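Asker: starting from these lines, generate the structure:
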Amino acid sequence: MAIPGNTQIGRFMLLSMAVAAIFNIRNVVNSNIAIGTAAVPCFLLATAVFFIPYVLIIAEFVSLNKDAKSGIYQWIRSSMGDKWAFVGAYCYWFVNLFYFTSVLPNILVYASYAWLGYEVQLTPMVTVLLSIMLFAFATWVSTKGAAWVGRVTSVGSSLVLLLAFGFVTLSLMDWIGGVQPATPVSVATMTPTFNWAFMGAMAWILFAAGGAESVGVFLNDVRGGARTFVRTIIFAGLLIGVLYSVSALVLNLYVPASKLSYTSGVFQVFGALGAHHQVSSLLLNRVVGAVMLLGSFGTLMVWTAAPVKALFSEIPKGIFGERAIALNRHDMPERAAWIQFAVVVPLLVIPALGSGNVNQLLNVVINMTAATALLPPLIIMAAYFHLRLRLDHLPRDFRMGSRRMGLLVSGALLAFSGVAFIAAIFPAGQNLLLTLGYNVGGVVLFLGWAFWKYRQFERSQLTSLALPPTRVPASAGARRSS
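Answerer: Model (predicted):
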């Protein structure tokens, strides 16, 4: 994924891209609800033991495949072959399905605040029905080639970042000015309780610190090469970790963690800050709602189109049918986009059947989003472990230390992320039937289908190789040449 022409990016642009791609104030709210002020050290921990090593792994894969145009598929293929490359690319699309289930209800909440200044209380099923209609619209637009989406996303993400920085700055100034936090800040309150619920919440924090794939691909475009990239991205990781940690620290300045909700937590903390500074809560709610709506809607449009196109254009031809991968006049696999829509609908409906309210619904889908989002990194880490174990002789300009160090780091990452994945798949306190049917069943069904589909492809390839070449009659050749 190189930048066209001779244009190269400097350190500041790379730093800005990393922060914009990874930092999101909503992730702070969700993690704070889950584990309170223990989120403060956990964000720093996730940055140190997950984000920075993971980015360096991506950097090494990019260095190994510097002439390749594709991303995750080629990285995994260079270490573990076509089968696991397909599974990794498929997982990158598959985890996006659960992202839709968490972002669509939130967009409805943002729209309510932007339009009315307060949240309209909806039942889970009404929320799901409206989410389905919204996703149908997003799918339709994505098949028409929406060039303006990039501009909307850029403006929206910039405004969300500006909003978050403003919140953190004002809250810090108030705290320094003498405001006592609603939730006491002490070593005791910030010390995590290492239980199963905590490990499940760590998946949310690892999900918040994710996004390294979108940054690592620019290794070859950074002015100064690999050394500049590594230094900048380590600094970016530390900055993002500090931003997340400081945000989590000041989040409960005016609102206790126990009072926050998944649907309107962002508005609760901004509203309390605005009330302290005598800003109209209705006006502030509408401004925050409009900014969050713009950012989330632009992101929804991009992620509705991009993973579908990437999956169906990157993997070997023949795995999916010609009709499914056929591009329309806007260069989009239209049928594949609507297949994606059809798959997302039951993923929205099933958790709603087991939820009493929208907050319970969001708790289920955020858990599943965070858990499944760890699948592509887990496969990339396994590919890297195999690279350092069996293929360390392959030439590349950048390596994450010695072979032994690479194996130790990737092995530790695999173990830590694997436990967090399992804990998020089996969250504490969730209905067992819902967990087995939705969390476990969803992963088994989707991954099982991927392995079965690739096995079918392998058999078709073997069959085509076994068939004798078709002989063309001489008379037919004579007719064509006449």
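Asker: okay, CA-based contacts and neighbour counts for the rest of this
Answerer: Noted.
Asker: double-check that Y118 belongs to a strand.
Answerer: No: assigned with DSSP: H, G, I helix; E, B strand; the rest coil, Y118 falls outside any strand and is coil.
Asker: give me the distance between it and V287.
Answerer: 11 Å (Cα to Cα, to the nearest Å).
Asker: V109 too?
Answerer: 13 Å.
Asker: who has more neighbours, those two?
Answerer: Counted by other Cα atoms under 10 Å, V109 and V287 do not tie: V109 has more neighbours, with 22 against 17.
Asker: now that one: which helix or strand?
Answerer: For V109, the host element (DSSP states H and E) is helix 72-116.
Asker: I'd like the structure of this one too, to check against the first:
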Amino acid sequence: MSTTSKTTKKLTLIPLVLMIFTSVYGFNNIPRSFYKMGYAAIPWYILSGITFFVPFALMVAEFGSAFKEEKGGIYSWMEKSIGPRFAFIGTFMWYFSYITWMVNVASGMWVPVSNAIFGKDTTQTWTLFGFQGPQVLGIFGILWILLVTYTSTKGLDKIKKVTSLGGTAVLLLNVFLWIGAIAVFLGNSGSLAEPIVGIKSFTQTPNPKYAGNIIASLAFVVYALFAYGGIEAVGGLVDETENPEKTFPKGILISAAIISVGYSLGILLIGIFTNWADVMGIKDVNLGNASYIVMSNLGYSLGTAFGASEATATALGHGVARFVGLSMFLALSGAFFTLMYSPLKQIIEGTPTKLWPGKVGETKNGLPINAMWIQATIVCVMIALVAFGGSSMATFFNILVSMTNVAMTLPYLFITLAFPYFKKKTEIKKPFIVFKSHGSAIFWTWIVILTVGLANLFSIIQPAIEGDMQTTIWSIAGPIIFSVIAWLMYNSYEKKIK
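Answerer: Next comes the predicted model:
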């Protein structure tokens, strides 16, 4: 009887694919990609799926299966494969990616608030005590970080119920995009707002910043990699899967196909109701508000496609923007209350206690409260430096998004570099093997390293080539500073244990 109940609880192919899909697929990636590249984003999503998503997910699956009893997550994978110093620096880089996420989102989440209240993005006109634009968003971001940290340290975890509410709302946004775009397509008798002119539409971007710039196009791969982020979480699903040797690789391949096609079709659907030059090419559009402008335009286009008056179509656009703003604010708030402590707790509990100086590693009520306040201070300082660095709104959001994309994708290099060493170690029991030969492991390791490494390189140097040194400096400074901090912390730990 117990055997039967255990078997029924195992993941079959379809639930596995759904779990991978919900871990990885992100709505915001679609409008942002259309804003940056138009239809030309699609080939990069497909290429990144083949050269990064599939091989990296299968590597993660092998790691997760071999170290299922370890509490340290990716730290244990790298520590057992290469060594503790490499593992700590790699894990610290992974943790840093959440710091940049907080810097990005704490400043950017006021765009959805503006949409929820006013039906459009008015943040560029906000003023407070003589400050304006990015500075006001920076001040609100700092206040938000302090509020969330204070609330989280009190253990008021009921607020995390916001997560499921926000998640449901964002799921409805995806459904609305698909149904709404198809309705506009039918209402306009099959015509596209952004016409497809042969293969050229998929190889040349309408964005003048990227047109004819091969480095800028290659730099876009980082956006595609970021869109596939979250797959390191699927490593723990191997042992929950029925007949994992066959089901898991199949689930990864099917998920990769669905996610790649989902992103690609989503970008195509936006082109049904959004003309790039008329909607995305205007002055006030930036990476922070692209999603809201696209969805507001969908509401407006639905009205005009079915004969509504200009006033009704505009009101419909504002109504959709309000729904999108509220949905995104709820989703981001829920994510904040979880990510304020979850990555920090994982890195502290997964690494040796003596690595953390003073009372940093102490926990109270299961939360690393001292570390959370140090984290809040670092995030607030970074927000202030970026916000008061004298940027326009578009540059401000470019810096934040570039920082986050680079920081989120660099840890994949550390995990991938550890994979051949993991394969070589015969003493590690490997219950789940996809890469049967050492040669195939090395080949796919290099494919992933080249994809992630070159994408980040181009992403970092591209702004500098265009004269935007500020974005390049911020993209590079964070990972270097945090690598040095990790190195110094590990040296101090070695002296302690000696």
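Asker: tm score of chain vs chain?
Answerer: Superposed pair, TM-score by TM-score structural alignment, normalised by the length of the first structure: 0.89. Supporting alignment: 456 aligned residues with a Cα RMSD of 2.1 Å.
Asker: average offset between the helix holding V109 of the first structure and the second structure?
Answerer: If you overlay the two and look at helix 72-116 of the first structure, the average distance to its match in the second structure is 1.3 Å (mean Cα distance after the TM-score superposition for the first structure).
Asker: what stretch of the second structure does that helix fall on?
Answerer: Under TM-score structural alignment, helix 72-116 of the first structure corresponds to residues 74-118 of the second structure.
Asker: centre of the chain to that stretch, how far?
Answerer: With Cα atoms, centre = their mean, to the nearest Å as the basis, stretch 74-118 of the second structure stands 9 Å off its chain's centre.
Asker: A275 of the first structure -> the second structure?
Answerer: Using TM-score structural alignment, the partner of A275 of the first structure in the second structure is Y300.
Asker: isn't that match right up against G319?
Answerer: No: the criterion here is Cα atoms under 8 Å, and Y300 of the second structure misses it with G319 at 9.4 Å.
Asker: out of those two, which sits in the busier spot?
Answerer: Y300 (24 against 21).
Asker: ok, and what's touching the helix or strand harbouring the more buried one?
Answerer: Element membership for Y300 of the second structure (DSSP H and E) is helix 290-305. Outside helix 290-305 of the second structure, the residues that touch it by Cα atoms under 8 Å, 6 or more residues apart in numbering are 28, 31-32, 35, 112, 115, 120-121, 177, 180-181, 183-184, 187-188, 270, 273-274, 279-280, 285, 309-310, 312-321, 324-325.
Asker: so of those, which ones are in helices?
Answerer: Within the contacts of helix 290-305 of the second structure, residues falling in helices by DSSP state H are 31-32, 35, 112, 115, 177, 180-181, 183-184, 187, 270, 273, 310, 312-321, 324-325.
Asker: does S70 of the first structure belong to a helix, a strand or coil?
Answerer: When classified by three-state DSSP, S70 of the first structure comes out as coil.
Asker: name the nearest residue to S114 of the second structure, ignoring sequence neighbours.
Answerer: In space, and not counting its chain neighbours, S114 of the second structure is closest to D121: 5.4 Å by Cα to Cα, 6 or more residues apart in numbering.
Asker: cool, and A201 of the first structure?
Answerer: Of all residues not flanking A201 of the first structure in the chain, A34 sits nearest, at 6.3 Å (Cα to Cα, 6+ apart).
Asker: show me what the one you found aligns to in the second structure.
Answerer: By TM-score structural alignment, A34 of the first structure lines up with K36 in the second structure.
Asker: what's around its match, how many residues?
Answerer: For K36 of the second structure, the count of nearby residues is 26 (other Cα under 10 Å).
Asker: do G198 of the second structure as well
Answerer: Applying other Cα under 10 Å, we find 8 residues neighbouring G198 of the second structure.
Asker: SS state for it?
Answerer: coil.
Asker: L385 of the second structure versus that one, what's the distance?
Answerer: Counting by Cα to Cα, the gap from G198 of the second structure to L385 of the second structure is 45 Å.
Asker: next: D157 of the second structure.
Answerer: 31 Å.
Asker: if I look at the residue lying closest to A428 of the first structure once chain neighbours are set aside, how far off is N363 of the first structure?
Answerer: Spatial nearest neighbour of A428 of the first structure, chain neighbours left out: A197 (5.4 Å); criterion: Cα to Cα, 6+ apart. Distance, A197 of the first structure to N363 of the first structure, by Cα to Cα: 13 Å.
Asker: who has more neighbours, the two?
Answerer: Taking neighbours as other Cα under 10 Å, A197 of the first structure and N363 compare with N363 leading, 21 against 18.
Asker: the more buried one: what's it in contact with?
Answerer: Neighbouring residues of N363 of the first structure by Cα under 8 Å, 6+ apart: Y262.
Asker: and the gap between it and T369 of the first structure?
Answerer: 10 Å.
Asker: cool, L389 of the first structure as well?
Answerer: 31 Å.
Asker: please apply the same query to I58 of the first structure.
Answerer: Taken as Cα to Cα, the span from I58 of the first structure to T369 of the first structure is 22 Å.
Asker: and for C42 of the first structure?
Answerer: With distances taken as Cα to Cα, C42 of the first structure is found 19 Å from T369 of the first structure.
Asker: one more: V345 of the first structure?
Answerer: From V345 of the first structure over to T369 of the first structure the distance is 15 Å, taken as Cα to Cα.
Asker: quick one, which of those two is more surrounded?
Answerer: T369 (26 against 20).
Asker: that one maps to what in the second structure?
Answerer: Checking TM-score structural alignment: T369 of the first structure goes with T404.
Asker: hang on, its match packs against W101?
Answerer: Yes: using Cα under 8 Å, T404 of the second structure is in contact with W101, at 5.6 Å.
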